[in-house]
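Participant: all I have is the shape, not the residue letters:
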């Protein structure tokens, strides 16, 4: 299942970088200037930082994909120190 959402923020790069650093001790990660990837077992999270938004793409083999979506959003909220409301779009 693939999940996609965009979060309106002017701090996309800072938030993505903080989450990458938070998870790099548990998972393999990679980063470019604007793209931050986290490779979990059965799930890949890609954060793309744009000027006024953070694009979040999740590609998972887990049946309960809503749980990983919530884990990612909860962690993004913590890294940003604010609450984001997200609407996920899904493709198989």
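Facilitator: Cool, got the structure. These numbers come from a predicted model, not from an experiment.
Participant: drop to CA atoms for contacts and neighbour counts, all remaining ones
Facilitator: Will do.
Participant: can you name the residues that contact residue 67?
Facilitator: Neighbouring residues of residue 67 by Cα atoms under 8 Å, 6 or more residues apart in numbering: there are none.
Participant: so for the helix or strand where it lies, what gets flagged as buried?
Facilitator: Element membership for residue 67 (DSSP states H and E) is helix 65-80. Buried residues in helix 65-80, counting neighbours by 16 or more other Cα atoms under 10 Å, are found at 65, 68-69, 72-73, 75-77, 79-80.
Participant: which one of those residues sits closest to residue 18?
Facilitator: Using Cα to Cα, residue 79 comes nearest to residue 18 of those, at 6.2 Å.
Participant: put this next to the first one:
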């Protein structure tokens, strides 16, 4: 069978399901496109999630290094002031 227009697709699908019963599975192009869209959406969400986690881990790493350097520098300045060193 061939549909003359898009509006006839559901009618033909229902007719084929009625004729062949459960022995035939009818899949339309709209159903296939819908399935692909769901897969692409899920994959996009997964990529965004992995990117967000990576960004967070990188930010925590940079913050840790920065805090360690500030703490180290603060100790050096404190020791130099104790010894009455000039600027």
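Facilitator: Sure thing, it's come through. Quick caveat, the model's predicted, so the values are computed rather than measured.
Participant: how alike are these chains, TM-score-wise?
Facilitator: Comparison of the two superposed chains (TM-score structural alignment, normalised by the length of structure 2) gives a TM-score of 0.24, and 30 aligned residues with a Cα RMSD of 2.7 Å.
Participant: spell out the residue ranges of the strands in structure 1.
Facilitator: 2-8, 28-31, 35-40, 43-49, 53-60, 89-91 (DSSP state E).
Participant: can you tell which of those is closest to residue 17 of structure 1?
Facilitator: Nearest of the strands of structure 1 (Cα to Cα): strand 35-40, 7.2 Å.
Participant: quick revisit: could you dump the strands of structure 1 to TSV with distance to residue 22 of structure 1 and mean neighbour count?
Facilitator: Converted to TSV, these look like this (distance: least, Cα to Cα, whole Å; neighbours: other Cα atoms under 10 Å):
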stretch	distance to residue 22 of structure 1	mean neighbour count
strand 2-8	19	18
strand 28-31	10	15
strand 35-40	10	18
strand 43-49	13	22
strand 53-60	16	20
strand 89-91	25	11
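Participant: nearest to residue 18 of structure 1, out of those?
Facilitator: The nearest among the strands of structure 1, by Cα to Cα, is strand 35-40 at 10.2 Å.
Participant: still on that earlier bit, taking strand 43-49 as reference, get the angle to the helix holding residue 67 of structure 1.
Facilitator: Between helix 65-80 of structure 1 and strand 43-49, the angle comes out at 40 degrees (axes from the mean of the first three to the mean of the last three Cα atoms, to 10 degrees).
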